[in-house]
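**Q** Sequence and predicted structure, then a few things I'm wondering about:
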Amino acid sequence: MSSDAAATLPPPGEFSQSEAAKPFKLVKYFSVTSLIIILLFSLLISTAVSRRASELFLSKREQYALLLAENLNHQVMTRFVVPSLTEHGGINVGQPEQFALLDAVVKNTIHSLHVLKVNILDLEGNIIYSTQADYIGRVSDESKAFQGALSGKPTSVIEPPPDFFQAGGEQRVLKTFIPLRDERRRTAELGPPRAVFEITLDLSQEFREVWINQLLILATMLVMMAVLFVILRSIVIRGQRIMARRAALQARLEEQLNQAERLASLGRMVAGVAHEIRNPLGIVRSTAELLGSRVDEVSKPLAGVIVEESSRLNQIVTEFLDFARPQKPHLEALKIEEVLERNLRFLAPEAHRLGVRVETRFPRVPALVLGDKDLLYRAFLNIFNNALQAMEGGGLMRVSTEKVERGERDYVQISVSDTGPGFDLGAKGSLLDPFFTTKEKGTGLGLSIVSNIVASHRGLVELDNTAEGGAKVVVLLPQATAH
């Protein structure tokens, strides 16, 4: 791959986060689109259900009107037509006696049946009788339904026409036009209509109930959609957060892997160089010691300088090898306080020389850790040396241990603090990097070796400053179970 092509690639973390976010963006869009589609289908279903309910109750009411008309037809024929023909020789609703008889027959028949109005129309469409007297003499305004009834087919109309989305407070009526036939005929056919019944039923309450049910259905569907949307939205948001955390963790792991690969390459190079240096360095030191035993008193100090500097260089080479070729720990349950006390006993003369007072705070019951005592001894020796070197003019070094819990694991926390100048917070992120140092002298491998040893024990190293300004090193080691 060319350098130009490589330069166009995004950083690992940015690439991971953007790529990880794409599926959840699609899920978010899909969820919103699905909810809209479900809501539209819910509206259509609720509309269809309500319309079907309207059609069913209209059909029932129309059948009710037909049954009422048949009963009314029978009552009028037997209780009005026959007596009028017998007593008066003919039918004339205009006569007060016949009108009163017809009115009594009709009103007794429809009594308590929730009928709003009954009209009787002649064959020209004129209203010859009505339960509401002011309609008598008018012409029916439903000519199409009236003509259907004259042809022998009962016809119904709704006024005003039903509108599903119209409020339910408006009055609606069902007008049913049914032919009045002669029941005295004994043939199969009843003969032509003699008049037309117009029966008006009030449907306001039924339509109001349908309208209320429609609103309840819509409200229920909206609440369900809102709850579903909130649940799905929370799942998507939580998933996005999880993916973002995983992407960030993956980016950190990739960066750590890249750094580990770089350090491995650097370690191999350092190991090779250190090995090549150590052999001639040993020869130089042994030669200087031999010369020191043979030269006069004037030249002997010079040979001693060579031996001393050779020893210092050998120590540096040893640090390089410790960093380049870390040893695999042999883990066992041990008392970390014993390791710390061994370090402090060894450094007691140096601490006394520098005027540094050591204060320890260990629990009565020693804490057991799972570790390698030799490797941990070397790690804490570096930490204590750094603390002593930071207090050349004297001071106080505090060492303490305690049991702590981090996440789901139990650790033993070892805290080492001093009263020196403390860490440079601006360089805090680089203090564990190899060859990074803020001292005039030193290889910058001390804390790196500490970090490698602690990491091999599956522990953690934390660097910070105390409230007084001194440096503080915290080492967390996995706690071991006593047997």
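**A** Thanks, I have the structure now. Numbers count the residues shown, from 1 in each chain.
**Q** alpha carbons only for contacts and neighbour counts from here, please
**A** Noted.
**Q** residue contacts, Phe41?
**A** Counting by C-alpha atoms under 8 Å, 6 or more residues apart in numbering, Phe41 touches no other residue.
**Q** which SS class is it?
**A** Of the three states, Phe41 takes helix according to DSSP: H, G, I helix; E, B strand; the rest coil.
**Q** take a look at this one as well, against the first:
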Amino acid sequence: MLNNHEDGSSPLQFVRVISLTLFIIILSFSLMLSLFISKYAEQTLLEKQEAFGLLLAENVSHQLFTRFVIPTVLKFGAIRLRNEDQALAMDRVVRSTIHSFHVASLRIYDAEGNITYSLDKDEIGDEGKADYMVTKTWETEDFSAEILSKVSKAASLFRVSLEPDSMVLRAYYPLRAERSLTDMESNPIMGILEFQQDITADYLAMLNFERLVIAFSLVTSLVLFFLVLTVLRRAERLSNKQLREKERLIFELQQQEKLAGMGRMVAGVAHEIRNPLGIICSSSELVLKKARKENSSHVRILEALHEEAKRLSRTVTEFLDYARPKKPTMHDVDIKSILDQVTIFMEPECEKLGVSVDREYDGDTTVKGDKDLLYRAFYNLVANALQAMNGPGELSLCTVRGEKGLHVTIMDTGPGFAAEHLDHVRDPFFTTKDTGTGLGLALVSTIFESHGAEMALSNAAEGGARVDVIFPA
């Protein structure tokens, strides 16, 4: 038989491997999907910020030309930022334009790379401060932007909040004199605009979205894993159950084949023994009666001979009954009447041993069955109980009518069934007695099976053996 765990199931070896493999596959796929979505969200954010940066740069360029350059040229004839009034006018235009756009710094460079304007007044007039991107923007005349990060992407995922200016968009844009609104390429460049915009808040919102995607992917992976694991475990239990059932059926089939062969052999031998044994029994009885009349000194020997012959005859009869069981004749039978008849017959033995009999019958006790066979079955059960107690005790006979049918319970206060023998006491030829064929409970089981009844053997909670017989409704 299978070696089972305590819960009645032995795990299939491949279940753990399949479970772990599926978990790794699901988790890897979910993480890859979440990373792809996160990367796409990040790229979308950057593109959006660059687009906003371009709009801001174009707006600054337009506002400077329309609100500062034209009015200043008309009023002063030329632009001279060293003039305090012009510088203040330009500063007002720039600050009003970038208001609420989180611009951290803004500079305007001339063709020589000098800073002609800055939000930080200390930088105005610095020469040669232009970096490579300013020169490149003069050459390409195109907008360009880059992201400056003060914290790594991996570290930012584990932070609840980020410091201001942790993520900055730095952009470069050529400022043009708007001579033509339809062809911007024909407009001359007045300078290069460089500004840095704090996008930490938008980046943090994107990080929260990435965290949500990753968390959802992990939870989904775990849910899928446990669903798959549950299905595999159920399949495992069903497989183990089928395997155990198959083992049990094979074992029972082998037992039946073995017992059938043994039964045929026993039936043949018992049949050959029965006739001469009957002659021996009858002859020993006649000789015993004659010896008793004559007060012969051989009476004790003849009595022992006669008793052993009868015992051997009963044994042969048991063999024949088991090998060729009688087919029951089904009639209405009152189980209460049969149990009373058994206890009346066994009353002298009960008085001898000091056993009290407690009978409790509830409801209708009528079933379909063979009265003689059922009497024999219950007689064997009661006799076994008395033999097990072998002294003072209590025998309980109880019947209850339920949904499944009539439930008959027989309990004694003896030692009960040994745990290691409980599964074998109904096997033919199994016995723990020095004298016995081991066919008693096997015959009882066969009789109940022929009536469609179920018999269960166990030990009562208070001690002693318990036999439950359930007749079908």
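**A** Sure, I can see it. Only a predicted model underlies this, so the values are computations on that prediction, with no experimental measurement involved.
**Q** And the TM-score between these chains?
**A** Overlay of the two chains. TM-score (TM-score structural alignment, normalised by the length of structure 2): 0.81; 459 aligned residues with a C-alpha RMSD of 3.8 Å.
**Q** following the longest helix seen in structure 1, which helix or strand shows up next?
**A** Ordering each helix of structure 1 by length in residues (DSSP state H) puts helix 204-294 first. Once the chain leaves helix 204-294 of structure 1, the next helix or strand it forms, by DSSP states H and E, is helix 300-324.
**Q** Number of residues surrounding the alignment partner in structure 2 of Glu183 of structure 1?
**A** Superposed on structure 2 with TM-score structural alignment, Glu183 of structure 1 falls opposite Glu178. By other C-alpha atoms under 10 Å, 19 other residues sit near Glu178 of structure 2.
**Q** so Glu178 of structure 2 touches Ile189, yeah?
**A** No: Glu178 of structure 2 is beyond contact range of Ile189, at 9.4 Å (criterion: C-alpha atoms under 8 Å).
**Q** From Arg52 of structure 1, how far out is Ser156 of structure 1?
**A** 18 Å (C-alpha to C-alpha, to the nearest Å).
**Q** Of those two, which one has the most company?
**A** Comparing Ser156 of structure 1 with Arg52 by other C-alpha under 10 Å, the one with more neighbours is Ser156, at 23 against 12.
**Q** How is that one assigned, secondary-structure-wise?
**A** Three-state assignment for Ser156 of structure 1 (three-state DSSP): strand.
**Q** mind checking what it lines up with in structure 2?
**A** Ser156 of structure 1 maps onto Ala145 in structure 2, with residues paired by TM-score structural alignment.
**Q** Give me the nearest residue to its match, chain neighbours excluded.
**A** Leaving aside its sequence neighbours, Ala145 of structure 2 sits nearest to Ala171 (C-alpha to C-alpha, 6 or more residues apart in numbering; 4.1 Å).
**Q** what's the answer for Ile212 of structure 1, then?
**A** Ranked by C-alpha to C-alpha, 6+ apart and with sequence neighbours excluded, the top spatial neighbour of Ile212 of structure 1 is Gly168, at 7.5 Å.
**Q** ok, back up a step: now do the same contact list for the match of Ser156 of structure 1.
**A** Listed by C-alpha under 8 Å, 6+ apart, the contact set of Ala145 of structure 2 reads 50, 53, 169-172.
**Q** what number of residues lie near the aligned partner of Asn92 of structure 1 in structure 2?
**A** By TM-score structural alignment, Asn92 of structure 1 lines up with Arg80 in structure 2. As a burial measure, Arg80 of structure 2 scores 14 neighbours (other C-alpha under 10 Å).
**Q** Arg80 of structure 2 should be in a strand, yeah?
**A** No: judged by three-state DSSP, Arg80 of structure 2 forms no part of a strand; its state is coil.
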